[in-house]
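In: Make a model of this:
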Amino acid sequence: MKKDIRYSCYPFMREKSSCVDYEIRTDSLTTRIGAVIPTLLDDEKGQIVLEDLRIIHPLAYHANGSVRGKLAITEEDLSWLSDRYDFYVSNVKETIQQFLLPQGVESSARLHICRSEAKKSYRALHKVSEEREVPEILFDFLGLLANVFFVMAVYMNKEHSFEEIPFISKSYPTKKAK
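Out: From the prediction side, this is the model:
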């Protein structure tokens, strides 16, 4: 009897390979990016971020399939993302000289969640790299993507005049808040 596909949410779910965990993590990342987009549709101050997310959104799924399948993240993608990072940093440079609590307007809070998901995806990719060879560009992409989400979040708070809250660690020496 043929198995009914309605009971299978993902064909590789029972694999022992860490690749499955990476694919699930990047699927979560892509889903979280999709959850930011509606918060920006009617936000005239968020149109630059919205335009960038419309490019980043499919790139996250390309990163998803780039381990099991053909590498789909290119040097051009990485260069574009790096340019976007530079754009956002140029707008929030003073604010990001310290640790900040992840919070803010709704789009910013969701971008912080995306940042965290990108870091989890990076870590899952590291686990895959212990089992098989992984293209270095995927690590570069996910690391940079996490940082882009961070500066995007700070940018959105700045655009909405939402004050960042510095975080002063009791565990590690950090720069003093200004």
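
In: make it CA atoms for all contacts and neighbour counts henceforth
Out: OK.

In: Buried residues of stretch 88-103, list them for me.
Out: Buried residues in stretch 88-103, counted by 16 or more other CA atoms under 10 Å: Y88, V89, V92, T95, Q98, F99, L100, P102, Q103.

In: Before we compare anything, build this one as well:
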Amino acid sequence: MNRKGERKLYYTGNGDSGFSYTLKQRLSKDSDLIEAIGDIDELQAFLGYAWSKTKEKDVKDIIEQVIYNLYLINAKIAGFEKKDFSEEETKILEKLIDSYAGKIKPIKKFVYPLGTESAVLLNVCRTLARKAERHVVKINGEKSILSYMNRLSSLLYVLYRYENEKNGFKDETFDVK
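Out: The predicted model follows:
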């Protein structure tokens, strides 16, 4: 409490015993649901970091929409959102993937995770999206959410490569042969 007797919004102390709360339940902080929510939160934070580093307005707009959709997904899996997550959002990601893939050189080899700061951050976000997807799969069977999480990492990979090309960084590739 502050001097006026108002509750502080930055901490509650409710989680001090290793439990967290969703709308419906009290859960151990190591539960699959809390892991999924935390992974999405971590992804959103890094997307914000990537947003701050890119100079591309179109990429900033995409990142903002993805962050918004991840809030909707977190609300849904935590039990706050009653309506289904729209499959249209996955179709939008697919259109973006196709559009940005058309702006970059095709590859047939593995690409080393190098490049400009904004590009590398998008690649980090790609790996975080994959991690979040693995936890979401454990706790949520809603096809629209699973499809969105799966496409998101593909979009982030294409944006990573787009950022590099746009800024003159040439991909370094690795051939497994």
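
In: hang on, the earlier thing: tell me the one of the buried residues of stretch 88-103 of structure 1 nearest S18 of structure 1?
Out: Distances from S18 of structure 1 to these, taken as CA to CA, are shortest for P102 (28.7 Å).

In: Kindly reformat the buried residues of stretch 88-103 of structure 1 as CSV and extend each row with secondary structure and distance to E15 of structure 1.
Out: Output for the buried residues of stretch 88-103 of structure 1, formatted as CSV (DSSP: H, G, I helix; E, B strand; the rest coil; distance: CA to CA, whole Å):
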residue, secondary structure, distance to E15 of structure 1
Y88, helix, 40
V89, helix, 40
V92, helix, 43
T95, helix, 44
Q98, coil, 42
F99, coil, 39
L100, strand, 39
P102, coil, 35
Q103, coil, 37
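
In: How about T30 of structure 1: what's its closest non-neighbour residue?
Out: A60 (5.6 Å; CA to CA, 6 or more residues apart in numbering).

In: now do V49 of structure 1
Out: Using CA to CA, 6+ apart, the closest residue to V49 of structure 1 is M152 (6.9 Å).

In: pretty sure that neighbour is touching S90, no?
Out: No - here M152 of structure 1 does not reach S90: they are 11.2 Å apart, not a contact under CA atoms under 8 Å.

In: Tell me how many other residues crowd the alignment partner in structure 2 of V151 of structure 1.
Out: Counting by TM-score structural alignment, V151 of structure 1 lines up with V158 in structure 2. The number of residues packed near V158 of structure 2 is 25, by other CA atoms under 10 Å.

In: What's the match for I33 of structure 1 in structure 2?
Out: Match for I33 of structure 1 (TM-score structural alignment): L47.

In: Determine the number of other residues adjacent to that match.
Out: By other CA under 10 Å, the residues close to L47 of structure 2 number 24.

In: surely L29 of structure 1 meets Y122?
Out: No - with contact defined as CA under 8 Å, L29 of structure 1 and Y122 do not form a contacting pair (10.8 Å).

In: coming back round to it: contact partners for the match of V151 of structure 1?
Out: I97, Y100, A101 (CA atoms under 8 Å, 6 or more residues apart in numbering).

In: give me the number of residues near the residue nearest to V49 of structure 1?
Out: 29.

In: Would you mind stating the distance between it and K93 of structure 1?
Out: Distance, M152 of structure 1 to K93 of structure 1, using CA to CA, to the nearest Å: 12 Å.

In: Report the contact partners of the closest residue in space to E165 of structure 2 that isn't next to it in sequence.
Out: Computed as CA to CA, 6+ apart, the closest residue to E165 of structure 2 that is not its neighbour in sequence is I104, at 6.8 Å. For I104 of structure 2, the contact set (CA under 8 Å, 6+ apart) comprises R161, Y162, E165.
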